[in-house]
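Asks: Sequence and predicted structure are below.
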Amino acid sequence: MKLTNQQKALVEKVKEIAKRISIRNREVDRSGEFPWDIFGIFKDERILSLPIPQEFGGQSAGSLECCLVLEEIGRLSPSSAHMLAGHWLGFTPLELSCNTSQKQRYFPRLTQELSAFSLTEPAAGSDAGGVITEAIKDKDNYILNGTKIYCTQGHVASVITVFAKTSPEKGVKGLSAFIVEKGFPGLSIGKIEDQMGMRGTPAAELILQDCIVPKENLLGEEGEGFSIAMKTLDRTRPKDAAISVGISQGTLDYIIDYLKKKTFMNEPMARSQGIQFLLADMAIAIEAARLLVYESAIMIDEGRVSTKHSAMAKCLATDTAIRITDYAIDIMGNDGISEEHPVEMFMRDSKLLQILEGTNQIQRLIISRNLLS
């Protein structure tokens, strides 16, 4: 696939940014704290605002451009790439469903502030119909009550898309979406996850206790929440996949450099035919995943959004990243599990991507049902 000159320039710009921020990888991984300095770089370099329309201060970048950026950053700093993907996940339902007034109110802010997406609950993970958070209309407001979990960056986001039932008796048809701001009365932050991977972008528990949300912050119409959530995920799963392609490529780059310097029984390890077979398999798998990610992103940009292709891209790319990092650790032996090398961190980061935005088991169900329909 041939990139435009503008896309090539974007990739080169991001490549330099990735080098700058990757020096913080280990420190962020150990602390598990959100890296505001890296957020500041993304904001100042106008990477944060890429998909936001130009009329609101963004760059109007398409899905492919966003995936190229995430892949490049993911090669060196997966957690930093995940910060961007989490923000763009939070922005996507607004992009899809905001009215003119909401766009004017929130789009300029999201070129400077962080957004998040909150659907998951203790009893509602893969099954969105299990959401029990309620939103009751009270004159000019909705009153939200419930608990959300695993909201990526929810503790630091200024604007969060929250899904709640306005008509619980209707199941998923009673689910609605709301724009909830950090300072709204009744919203508080609970547990911050101490997670195995993507430790710079921890997930948070959101507690909604008589949370007052103005009626003008309803996103779309009542009952459209499930549709908004599914349309969002169709557009954001390729972005998670792009990070995984970046992790896989970064791992392959690292292991090739490692093998060129390493010897075994007075012979360069790179001369081992068994290792060469593994390297070939890694390169083949990465290229296949990359092409599927690009195809799904291009389809989105062309208005041919495919639930099946987005699920396939997410499933293949995230599974590939786990396999590639596992191969790399096998090749490196004890070095592979040492903090002196990034591969063990890449593996931990990869695992999270298999789970979020619908586990890969759910992706396989989506794909198979699409094939059988």
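Replies: Cool, the structure landed. Since this is a predicted model, take the numbers as computed values, not measurements.
Asks: going forward, measure contacts and count neighbours with C-alpha atoms only.
Replies: Noted.
Asks: Could you pull out the helices in the stretch 251-373 of the chain for me?
Replies: Assigned by DSSP state H, counting those that start in this stretch, the stretch 251-373 of the chain shows helices spanning 273-301, 307-332, 343-355, 360-372.
Asks: can those go into TSV with extra columns for distance to residue 238 and mean neighbour count?
Replies: Compiled in TSV, those are given as follows (distance: least, CA to CA, whole Å; neighbours: other CA atoms under 10 Å):
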stretch	distance to residue 238	mean neighbour count
helix 273-301	6	18
helix 307-332	6	24
helix 343-355	11	23
helix 360-372	12	14
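Asks: Take these and lay them out in CSV including distance to residue 227.
Replies: Shown next, in CSV, are those (distance: least, CA to CA, whole Å):
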stretch, distance to residue 227
helix 273-301, 17
helix 307-332, 12
helix 343-355, 21
helix 360-372, 15
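Asks: which of the residues in the helix or strand harbouring residue 21 are buried?
Replies: Here residue 21, judged by DSSP states H and E, is contained in helix 5-22. Across helix 5-22, burial judged by 16 or more other CA atoms under 10 Å covers 7, 10, 11, 14, 15, 17, 18, 21, 22.
Asks: take a look at this one as well, against the first:
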Amino acid sequence: MNLELSDEQRMIQAMAREFADKEVRPVAAAIDHEARFPHDTVRRMGELGLMGIAIPEAYGGSGGDTVACAVALEEVAKACASHAIIMSVNNSLYCEPVHTYGTEEQKKRFLTPFASGQRLGCFSLTEPEAGSDASNQNTLAARDGEDYILNGRKIFVTNGREAQATLVFAQTDRAQGHRGISAFLVERGTRGFIVVKTEDKLGIRASDTAELLFENCRVPRHHRLGEEGQGFTIALATLDAGRIGIAAQALGIATAAYEASVAYARERKSFDVPIGQHQMVQWMLADMAVALEAARMLTWRAAWLKDAGRPFSAEASMAKLFAAEAAMKITTDAIQVHGGYGFIKEYGVERHFRDAKITQIYEGTSQIQKLVIARHLLAAPEA
């Protein structure tokens, strides 16, 4: 693995950083406070090619790779975690599976306008009884001639209210358990596809998190993604890739909190010296720096393995686990470094603290990541 970014990756990183600093950071606090979806800047992300970074140019993407996507996500997340998750979901949880498993007809309709940022996609897997146990799907898809009739409810769908299409997982054969789950592409406006509500959240407040209802929703057979019964395989493979994106998001959140803490430690004085001269503050900053470097290397390695076509599931879980835990610890310590000011919205680190928490939960909790890693460790070695 080459630890140096390529010229193209550095260019994408620099572009994302400039965009985040000039256009995202100035609105981040306001859209968080108002829980307002950032339509204008999301549209701008599409224009810059950030909504389909690893998708080939032939399908509306930027023709980059997973490493480029990770470094861009980190830069966006430093400015605003809400923008980063909107971007990550469209890249990893929507465009990637459509590109990997879709037919040419599906790619034309459900990929090209989404990878180019003209439209927005989302991923509908979680249900009231199917969170960490994603195989426990209660949404049903019954064959009716050349169509499927979908009935069920999905929750915690990022981009769910704003997306023009969603990738939905449903049981087509209950008797087959997880082998009876299939995946479907459903467009907004389809009769029986209803956005029930959006959630009022602790963090990532400018992204929308929706509950979706499918009530006798008729979906053409040619909108099924992959083969019947392939849905659970598609879901797990998609989540592996998505975890790299969440690791990058966590890394960006943590970096923002760390940089704010270093700046504050240089300026704020106590006992007639900058607080950065006090050993306990120095220790906190040193721990932050070490955790950030380790998280970045784990994230880049998982991305590099994916780009190299090598197995990366365990590495993606390691990256997400470590980066999420690091983000929560770093943002907590950032508030401590800032003291009482860290508890006040004006200083911004409390937003990073609130945003960091979700990285330990979505796309597989930290506890689920440990299970995934352990199963890989204990699997029988290949002959």
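Replies: Great, that's in hand. Please read these numbers as outputs of a predicted model, since none were measured by experiment.
Asks: Name the next helix or strand following the helix holding residue 21 of structure 1 along the chain.
Replies: helix 25-31.
Asks: matching residues in structure 2 for that next one?
Replies: Here helix 25-31 of structure 1 aligns to structure 2 at residues 28-34, judged by TM-score structural alignment.
Asks: For the matching stretch, give me the average deviation versus structure 1.
Replies: Once fitted to structure 1, stretch 28-34 of structure 2 is off its aligned match by 1.1 Å on average (mean CA distance after the TM-score superposition for structure 1).
Asks: what comes into contact with that stretch?
Replies: Under the contact criterion CA atoms under 8 Å, 6 or more residues apart in numbering, stretch 28-34 of structure 2 has outside partners 37, 38, 79, 80, 203, 204, 205, 206, 348.
Asks: can you do 6 Å?
Replies: 80, 205, 206 (CA atoms under 6 Å, 6 or more residues apart in numbering).
Asks: coming back round to it: of all the helices of the stretch 251-373 of structure 1, which one is nearest residue 147 of structure 1?
Replies: Closest approach to residue 147 of structure 1 among the helices of the stretch 251-373 of structure 1 (CA to CA): helix 343-355, 20.1 Å.
Asks: Show me the strands in structure 1, by range?
Replies: 115-118, 134-138, 141-152, 159-165, 175-181, 187-192, 203-214, 218-219, 263-264, 267-268 (DSSP state E).
Asks: Can you tell me what residue 285 of structure 1 aligns to in structure 2?
Replies: So residue 285 of structure 1 corresponds to residue 291, using TM-score structural alignment.
Asks: for that match, what are its contacts?
Replies: Counting by CA under 6 Å, 6+ apart, residue 291 of structure 2 makes contact with nothing.
Asks: Which residue numbers in structure 1 does stretch 359-369 of structure 2 align to?
Replies: Using TM-score structural alignment, stretch 359-369 of structure 2 lines up with residues 353-363 of structure 1.
Asks: how about residue 199 of structure 1, what's its match in structure 2?
Replies: So residue 199 of structure 1 corresponds to residue 205, using TM-score structural alignment.
Asks: can you check residue 335 of structure 1 too?
Replies: So, by TM-score structural alignment, residue 335 of structure 1 is matched to residue 341.
Asks: For that match, the count of nearby residues, please.
Replies: Neighbours of residue 341 of structure 2 under the rule other CA atoms under 10 Å: 15.
Asks: Can you tell me the closest non-neighbouring residue to it?
Replies: Spatial nearest neighbour of residue 341 of structure 2, chain neighbours left out: residue 347 (6.5 Å); criterion: CA to CA, 6 or more residues apart in numbering.
Asks: Would you mind measuring from residue 46 of structure 1 to residue 253 of structure 1?
Replies: Going from residue 46 of structure 1 to residue 253 of structure 1 by CA to CA, to the nearest Å gives 27 Å.
Asks: Looking only at neighbour counts, state which of these two leads.
Replies: For residue 46 of structure 1 versus residue 253, neighbours defined as other CA under 10 Å are more numerous around residue 46 (15 against 12).
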